[in-house]
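> model this:
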Amino acid sequence: MLVRLANTPRNYAWGSSTLIPELEGRVPSGEPEAEVWFGDHPGSPALVDDAPGVTLDRWLPHRAGELGTPSRLPYLLKLLAAGSPLSIQAHPSKAQAEAGFAREEAEGIPRDAADRNYRDDNHKPELVVAVGERFEALAGLRRLESTRRLVATLGTGRGPAALAAHLEGADAAEALRATIGWLLGGHARAEVADILAVLAGAESAEFDAELRLARELARQHPNDPGVVVALLMNLVTIERGEALFVPAGVLHAYVSGLGVELMAASDNVLRGGLTPKHVDAGELLAVLDPTPGPAPLLPPRRVAPGIEVFDAGVTDFALTAVTVGEGALSVPFSGAAIALAVEGIVEVTGAGGDRVTLQPGQALLASPTESPLRVAGAGRAFVAMPGSPV
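Got it, this is the predicted structure:
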C-alpha cells in the first residue's frame, strides 16, 4: 500500500519565510516556515490522505497488522528550512535518554514543562542532506590548535585571555569540556561580555567566516555565552546532495539553508545557548562528546546510477537519494518507508501496483510489501527507511 502524507509547516522563529514555499511552488505565507514533519511523532504527526482528519500516529497502529509495519515508526523525516541559526544543542545516547527520562518521571516533572530535558526515553542521532545550493551549520568542536589561533585574533584583553587560558592543557577534549562548562555555568559573564565587545574589531583571513557569523549571533543574542561556544565549533557549508551526520553528544546548530533531515523518533534536546529556551549546562556537559575534530560529514554510497545511500550505521534510519531522468529506477527498502519529493515530478509505483505522483514537498508512506519502489519521471526524491540491524 502507498498512502499519501501531508502536513503543515511549523512556524518556529528561526524558520525561513521563503525556502519551503519556493520548494512547493506556492506564495509565501509571510510567517517563518521552519519544518514540515513526515512521520508519526506526536509532536506534529502527518495527516493520512485516505483517512481525512486522521493523523499517522492514530492511523498506523490500527493498520500495522494488515500492512506488516510496526505500530510506531523508528524515525522522523523532515523538511528543514533555517532562515537564522537554531540553538546550539546536543542529544543523548540511548542509555542516557533512558536514565534521564526515568529520573525526570520519578521527579514528577511534566513532560511538556519548559525545564524538562528528557521528553522520551530515546536517543536522537540525526542526518541532514542539503536540498538547496548551500546549507550552513556549526557541527562538532574544532581541533584545538585551530581554535587557539582563532582566539588569538580577539586580542589580549581580559575575556580573550581567560578564554585562551581555559583552552590550555594536554587533553584537548577535557580542555574543551571545561571551557564550555565555564562559559555556560554563569561564572564567566564579565569575560563573555568582553569577548563579545571585541568581536566587532577582530579580523582574520583564516577565520573571516567564523568571525562574521559570531558578530551576527551576538547581534541576535546579546550577552549570550552561546556565541562564544559557537567560536569553538566547526563552521561548515555543505552543497546540494552532501550530508552531515550528528551522533549522540556532538554539539551542533544549523545556521541557514534548506535540507532534508532524518532522525530517530525523539524530542530530547540539551541546549547550549542561542535560544530563550531552557539551558541546563550541567546536563549538557553530562551528554557532551567534547572530542575535537573535523565536521561530521557523511559521504553517500553510490549503489547504482541515480541512487545514493546515506547509511550512518544506526538501526533507526537510513536514507536513499534518488535522482531520476530518463527511464525508471528501482529502489529497494526494508520496513515502512517514506518517500519525499524535492524537485521536479516523480511517479512512484509499488511492487503491488499502487502508483502515486509526487511534486516537491509531497510525501507518501510505503508498506514493506511495496518494495522495491519504481521511481520514474524527472526529479529528485528521498526515501527514508529503518536502518540495518547492528
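> When you work out contacts or count neighbours from here on, use the C-alpha atoms and nothing else.
OK.
> for the stretch 1-150 of the chain, what spans make up the helices?
19-24, 56-67, 94-106, 144-152 (DSSP state H, counting those that start in this stretch).
> Could you list the residues in contact with the longest one?
Outside of helix 94-106, the residues within contact range by C-alpha atoms under 8 Å, 6 or more residues apart in numbering are 116-123, 268, 287.
> can you do 6 Å?
With C-alpha atoms under 6 Å, 6 or more residues apart in numbering as the test, helix 94-106 has contacts from 118, 120-123.
> Sequence B follows; please return its structure for comparison with A:
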Amino acid sequence: MTNPFREYAWGSTAAFSRLFGWDVAPNPQAEMWMGAHPTGASLVEIGPGETLALDALLAQRPELLGASGQRFGELPFLMKVLSASKPLSIQVHPTADQAKAGFEAEEAEGIPLESRVRCYPDVHHKPELIVALTDFAALSGFRRHTEAASELSSVQALAEERGHGGPALREVLSTVQDQLERQDYAAALEYILASGQKQSAEAARALHALVQETETAPDRLGSAAWDTLTRITEHFPGDPGIFVAMLLNRVDLRPGEAIFLPAGNLHAYLGGAGVEVMANSDNVLRGGLTSKHIDARALIDVADTQVLDAPGCAPELVTRGELAYRPPFEEFALTRFSVEAHGDVKSRRLVDAPGILLCTGGKLTVLADPAGEGPAHVTLGPGESVFLAPGEAIRFGGDIGTTAYLASAPDAVQAGR
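Below you'll find the model as predicted:
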C-alpha cells in the first residue's frame, strides 16, 4: 500500500526518518494513515503499475470486507503511525450517538467537510489504542481529585516563592482547587476553558515565565509533573489548556506498552512515536494546545469528568513472538509479531475479516499460502504495509529482530493450516 501523511505542526521532518530510516521529509510529518477513510485512503496496488484507493476498492468489491466489515458497512478501523515531536491537542472523542448528532448538525449548518472548523467529518465514534514504538508520554483521563489539588498547591507555593504568583495565577489556582475540593471536574473544565478562559490564559503566561526561570525540577514537584509543565509551556506559553493538563493522569509508556482511549476520555499526547488503531473516524473535539480549531463548549459537553484510572492495555502472549492487544472495542484488535530465531516463520489466517500488516523493523517477507489472485509474495521494509483479504492464509518471516503489527477484527487472526 501507498499511505498518505498528515503534516501537522507537532510532527517533524526527521520523525519517520528516525523510525524507519527514510529520507528526511521536506515538511513536518505527524501521522501516516493506513486504511480507507475517505479523507485519506491508502492506495492499493491491484496490478502492475496500477493502484486504486482502498475505499474505492472496497466499494467495488464488498466481499473484501468480510463478515466483520460488512456488519459495519466499511473497513471498521483506521491504522496509523503517529510521531509527536511536541505536545498535541487536549482532545476528546464522541460516542456513536454524539458523533451522529454532531455530523447531522454540521451538515444542516452547511459546514463543508474540509472546513477547519468542522468537528464531525463522519458519523462514527473513535475509540483508539496506541502501542508505543519509542518512549511515549501522554495524559489520559482525570486523576484523583486529591492528587491534582496537591500538585496545584505545590505550583502555587513555588510561584509565590519565585515571585510569579500574580493575581491571575492566584485566582485560577484558587478557583480550581475549590472545585476539586467539591470533586467537581465538570466545573473546573468549564471554568478553565470557558467562563474563566481570559484569566486562565493570563495565568498560563505567568506559569510559562515561572518554568522558564526554573532550570531544574523543584523538589516540591515530581519529575513527571515538571516535565509536563516544561513541555507544554515551551510550545504553548499562554494556553489555558496547561491547567487542564495538570488535572489528568500522566502516563509514560515504554516500547511495546499500550493504552486504550474510549469515548469521553480527555487526553493529550506529549511526545513519542507509536502504532495507533482506531475506529474509522476522524471526529476530534479540541480544547487547547493546538493551532487547529478549538470548540471548548463541544469538548465540555462530551468529556467524561469522572475520575479515571489510566486505561492500560497489557498484551496477551499468544505464542513465542506474538502478542495480542485486545481493547474492549468491537471494531479492531492489534497483534504484534517479532522474529526471535532463525527460520521463525509464522502461518496465520484472517477469519471473515480483512487486515493491514505493517512492518516496523527489519525486512518482512510475506507469502500467500497458497498463492491466490494477488502476488505470491511481497517484501516489506520498515514503514511499509500490505492489505490482507478476508480468509487469506499467509506465511511470513524475516531476519531476527524483524517486527510487524497486524490490525484486524477481534479474534480474526488465527493459526494457519
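> sorry, back to before: L80 of the first structure is nearest to which of the helices of the stretch 1-150 of the first structure?
Among the helices of the stretch 1-150 of the first structure, the nearest to L80 of the first structure by C-alpha to C-alpha is helix 19-24 (8.1 Å).
> Read off where that closest one ends up in the second structure.
Aligning helix 19-24 of the first structure against the second structure (TM-score structural alignment) gives residues 15-20.
> and the strand or helix carrying A165 of the first structure, what does it pack onto?
Per DSSP states H and E: A165 of the first structure is located in helix 158-166. On a contact count with 3 or more C-alpha pairs under 6 Å, 6 or more residues apart in numbering; DSSP states H and E, helix 158-166 of the first structure meets helix 189-198.
> buried set for the helix it packs on?
By 16 or more other C-alpha atoms under 10 Å, the buried positions in helix 189-198 of the first structure come out as 189, 191-198.
> with the first structure superposed, average distance for the match of helix 19-24 of the first structure?
Stretch 15-20 of the second structure, aligned to the first structure and superposed, deviates on average by 2.3 Å (mean C-alpha distance after the TM-score superposition for the first structure).
> list the buried ones in that stretch?
Those would be 15-16, 19-20, for stretch 15-20 of the second structure by 16+ other C-alpha under 10 Å.
> Now do the strands in the stretch 1-150 of the second structure.
Using DSSP state E, counting those that start in this stretch, the strands of the stretch 1-150 of the second structure run over 5-6, 31-34, 43-47, 50-53, 77-84, 90-92, 128-132, 136-142.
> Let me have those strands in JSON lines, extended by distance to F243 of the second structure.
Below are those laid out as JSON lines (distance: least, C-alpha to C-alpha, whole Å):
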{"stretch": "strand 5-6", "distance to F243 of the second structure": "28"}
{"stretch": "strand 31-34", "distance to F243 of the second structure": "27"}
{"stretch": "strand 43-47", "distance to F243 of the second structure": "42"}
{"stretch": "strand 50-53", "distance to F243 of the second structure": "42"}
{"stretch": "strand 77-84", "distance to F243 of the second structure": "21"}
{"stretch": "strand 90-92", "distance to F243 of the second structure": "11"}
{"stretch": "strand 128-132", "distance to F243 of the second structure": "24"}
{"stretch": "strand 136-142", "distance to F243 of the second structure": "12"}
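> Including distance to V351 of the second structure and mean neighbour count, could these go into TSV?
Shown next, in TSV, are the strands of the stretch 1-150 of the second structure (distance: least, C-alpha to C-alpha, whole Å; neighbours: other C-alpha atoms under 10 Å):
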stretch	distance to V351 of the second structure	mean neighbour count
strand 5-6	30	16
strand 31-34	20	25
strand 43-47	21	17
strand 50-53	23	16
strand 77-84	16	26
strand 90-92	32	26
strand 128-132	22	27
strand 136-142	33	24
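> Select, out of the ones you listed, the one closest to C313 of the second structure.
Of those, nearest to C313 of the second structure by C-alpha to C-alpha is strand 128-132, at 8.2 Å.
> now that closest one against strand 77-84, angle please.
Going by axes from the mean of the first three to the mean of the last three C-alpha atoms, to 10 degrees, strand 128-132 of the second structure is angled at 50 degrees with respect to strand 77-84.
> and the angle for strand 128-132 of the second structure with strand 136-142?
150 degrees.
> Strand 128-132 of the second structure vs the first structure - mean distance after superposition?
Looks like 0.7 Å for strand 128-132 of the second structure (mean C-alpha distance after the TM-score superposition for the first structure).
> in the first structure, what residues pair with that strand?
Counting by TM-score structural alignment, strand 128-132 of the second structure corresponds to residues 126-130.
> can you check stretch 305-312 of the second structure too?
So in the first structure, the equivalent range for stretch 305-312 of the second structure is 290-297, judged by TM-score structural alignment.
> So which bits of the matching stretch are buried?
Quick answer for stretch 290-297 of the first structure (16+ other C-alpha under 10 Å): 290-292, 295-297.
> residues in contact with that stretch?
Under the criterion C-alpha under 6 Å, 6+ apart, residues 139-143, 173, 177, 234, 243-245 lie in contact with stretch 290-297 of the first structure.
> and the end-to-end length of it?
Here the two ends of stretch 290-297 of the first structure are set 17 Å apart, with distance taken as C-alpha to C-alpha, to the nearest Å.
> From G362 of the second structure, how far off is D399 of the second structure?
7 Å.
> same thing with P112 of the second structure?
Applying C-alpha to C-alpha, the value for P112 of the second structure to G362 of the second structure is 42 Å.
> ok, those two, which is more surrounded?
Shown here are P112 of the second structure and G362; by other C-alpha atoms under 10 Å, G362 has more neighbours (20 against 12).
> so what's that one closest to, chain neighbours aside?
Closest residue to G362 of the second structure apart from its sequence neighbours, by C-alpha to C-alpha, 6 or more residues apart in numbering: T402 at 4.2 Å.
> The one you found: neighbour count?
As a burial measure, T402 of the second structure scores 20 neighbours (other C-alpha under 10 Å).
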